[in-house]
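Undergrad: below is the sequence, then the predicted model.
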Amino acid sequence: MKVTFLGTGTSQGVPVIGCTCEVCQSLDYRDKRLRTSIHLDIDSHSFVVDTGPDFRQQMLRERIKRIDAVLFTHAHRDHTAGLDDVRAYNFMQQMDMPVYGTAPVLEQLQVEYAYAFTKDYYPGIPRLTLNQIDSSNFFINGFEITPLPLMHYKLPILGFRFKDFSYITDANFIPEETLLKLSGTKTLVINALQRERHISHFNLEQALTMVELIKPENAYFTHISHKLGLHADITKELPDNISLAFDGLQIYC
């Protein structure tokens, strides 16, 4: 399995518009963060988790020629705003794009992209097939995926487990039943927004605690804001088996 970090930034990205902090002014490419998303190349399947506002740029950068399905963690715009650009894959693959999300996510997509669901077909609109996720494992083209229920403040969201790889973003609470689903995870990706506590995201200390609790062999932090600090500085503070992810990073699980 190859996992590519398409983006590792928070909703504003890094650098933040107009900000002059040392992170936003950094010349280190690892401090340049598009909105959070990943691509998985696994058993001949090509999956994207979330299509934020930078989706087109990320697909071009990584030269991703095919997508078999899009999975959504939740309906916030920094995770959904690029969905229109799956049109390119509609054309290339000559198929509707399968989209997976919870009922509230699919309902929100039909509001934000109402033009894609009208009865009167208009050439050039994104062609989408909506698939509802509940708490049960589901299959895409025969490949099994485990949904991971999480809380993003008061909003229920999902992470996903693909074999021994688990992906969590935007969470600030992991229920006990989800911790059981995470058991045996070898590679964990989890959000670590900043040093200070936040109302709806794990901060650095909390993310470290979650890694200690879940006990993966390796962990990567994502959904990082400019308030966390310079990539090079934070990296020095982390245990050997934990890394800050950065845009374009590829790992093999």
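TA: Everything's here; your move.

Undergrad: going forward, measure contacts and count neighbours with C-alpha atoms only.
TA: Noted.

Undergrad: so what's residue 1 up against?
TA: By C-alpha atoms under 8 Å, 6 or more residues apart in numbering, residue 1 lies in contact with 40-43, 252-253.

Undergrad: buried members of the residues you listed into ChimeraX, please.
TA: Buried residues within those, by 16 or more other C-alpha atoms under 10 Å, are selected in ChimeraX with:
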select :40,41,42
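
Undergrad: closest one of the contacts of residue 1 to residue 72?
TA: residue 40 (13.6 Å; C-alpha to C-alpha).

Undergrad: would you format the contacts of residue 1 as a markdown table with distance to residue 113 and secondary structure included?
TA: Output for these, formatted as a markdown table (distance: C-alpha to C-alpha, whole Å; DSSP: H, G, I helix; E, B strand; the rest coil):
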| residue | distance to residue 113 | secondary structure |
| --- | --- | --- |
| 40 | 25 | strand |
| 41 | 27 | strand |
| 42 | 29 | strand |
| 43 | 31 | coil |
| 252 | 34 | strand |
| 253 | 35 | coil |
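
Undergrad: out of the contacts of residue 1, who's nearest residue 112?
TA: Nearest to residue 112, judged by C-alpha to C-alpha, of the contacts of residue 1 is residue 40 at 25.7 Å.

Undergrad: wait, the closest one touches residue 3, no?
TA: Yes - proximity of residue 40 to residue 3 meets the contact threshold set by C-alpha atoms under 8 Å, at 4.7 Å.

Undergrad: how close does residue 31 get to residue 169?
TA: 18 Å (C-alpha to C-alpha, to the nearest Å).

Undergrad: equivalent analysis for residue 108, please.
TA: 19 Å.

Undergrad: check it against this one:
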Amino acid sequence: MLKRPEKRPSLEQTKAAKSLLTIRILGSGNAAQVPVWGCHCLACERARRDHSFRRGPCSLEIRTELGTTLIDAGFSDLAERYDFEEITRIVLTHFHMDHVQGLFHLRWSERAQKIPVFRPDDEKGADDLYKHPGVLDFQAPFIPFNTVQLQDFSITPLPLIHSKITLGYVIEKDDFTFAYLTDTVGLPDASLAFLRNKTLDCLIVDCSEPPTPTAPRNHNDINLVLWMYNTLEPRQMVLTHISHRLDCWLLEHKEGLPANIKIASDGLTIYQSTEFSSGRH
């Protein structure tokens, strides 16, 4: 029997396929993660009882028609979460170990194909990643405020305030714009000015600590993110890089936050434009 030829997609279907975008929190925790080893606070005990409250290394997944972009690679089991062909590229915010430790396993693949890794201008990197990159193809460092048009979206790196050279990112695809700002304590003036000229559909931002009398070192507290919320006026804000201390505070104060500020959790889908297969994870 002759097979009927496959029906070609319509122009509208083709356009829809080109606009695929899903943004998902992979990990929402700080370096200690939740539960913290040896801690018996309310948040850590809750996470031991109910794994939906566990927080892994802070990281993000962006899925488009071309595949998956990872922002940071803190999970050590990325090879179990993704097939080699799924990962289009990896974008690093900085080289602290809780954001890059997953690369040390991935790099040993014996595939001939390389995975591009975009990065800030940190000549030290982490351990011997530059010396023995394996399948990781480290690209020339991003230039702050220089928008790069990738095949499926544009990305603009923004300097952040951290103990290591760190970049946040504004990512734009079709009519959706979001910023991913971790790790940082406040914002440099130039980055703040850039963001004030953007209409942000979503701002995903570091919030490691409950309100503190003085600004914490390296990471935002609730006071700082509320200031960012009022200053930048995103349509939605999502708090990530969360410590067990903030989780304890949220147990009593979460209802006091503005309605369109969400608390990240591992696996949380922030935005999805079109339904499509999510692979093995």
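TA: That came through fine. For clarity, every value in this text was computed on a predicted model and none was experimentally measured.

Undergrad: which residues in the stretch 51-200 of the second structure form strands?
TA: In the stretch 51-200 of the second structure, the strands defined using DSSP state E, counting those that start in this stretch lie at 59-64, 67-71, 87-91, 115-118, 136-138, 148-149, 154-159, 167-173, 176-181.

Undergrad: follow-up on the earlier one: show me which of residue 108 and residue 169 of the first structure is the more surrounded one.
TA: Shown here are residue 108 of the first structure and residue 169; by other C-alpha atoms under 10 Å, residue 169 has more neighbours (27 against 15).

Undergrad: which residue in the second structure aligns with the more buried one?
TA: Using TM-score structural alignment to pair residues, one finds that residue 169 of the first structure aligns to residue 182 in the second structure.

Undergrad: for that match, list the residues it contacts.
TA: 93, 160, 167-168, 205-206, 240-241.

Undergrad: quick one, helices of the first structure?
TA: 55-62, 77-80, 87-93, 103-112, 176-181, 204-214, 231-237 (DSSP state H).

Undergrad: tell me which of those helices approaches residue 136 of the first structure most closely.
TA: helix 176-181 (11.0 Å).

Undergrad: distance from the closest one to the second structure after superposition?
TA: Helix 176-181 of the first structure: mean distance to aligned residues in the second structure after superposition is 2.2 Å, counting by mean C-alpha distance after the TM-score superposition for the first structure.

Undergrad: may I see the buried residues of that helix?
TA: For helix 176-181 of the first structure, by 16+ other C-alpha under 10 Å, it's 178, 181.

Undergrad: please apply the same query to stretch 11-22 of the first structure.
TA: 11, 13-16.

Undergrad: now do stretch 77-88 of the second structure
TA: 84, 87-88.

Undergrad: rebuild these as a markdown table, extending it with distance to residue 137 of the second structure.
TA: As requested, those are exported to a markdown table (distance: C-alpha to C-alpha, whole Å):
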| residue | distance to residue 137 of the second structure |
| --- | --- |
| 84 | 14 |
| 87 | 13 |
| 88 | 12 |
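
Undergrad: residue 73 of the second structure: which of the residues you listed is nearest?
TA: residue 87 (11.6 Å).

Undergrad: the closest one maps to what in the first structure?
TA: With TM-score structural alignment as the criterion, residue 87 of the second structure matches residue 67.

Undergrad: one more: residue 243 of the second structure?
TA: By TM-score structural alignment, residue 243 of the second structure lines up with residue 225.

Undergrad: what does residue 257 of the second structure give?
TA: So, by TM-score structural alignment, residue 257 of the second structure is matched to residue 238.

Undergrad: hmm, back to that, and the residue nearest to the match of residue 87 of the second structure when sequence neighbours are not counted, how many neighbours?
TA: Distances taken as C-alpha to C-alpha, 6 or more residues apart in numbering place residue 46 nearest to residue 67 of the first structure, at 5.0 Å, with adjacent residues excluded. Here the count is done by other C-alpha under 10 Å, and residue 46 of the first structure has 17 residues near it.

Undergrad: right, I'll call it a day here.
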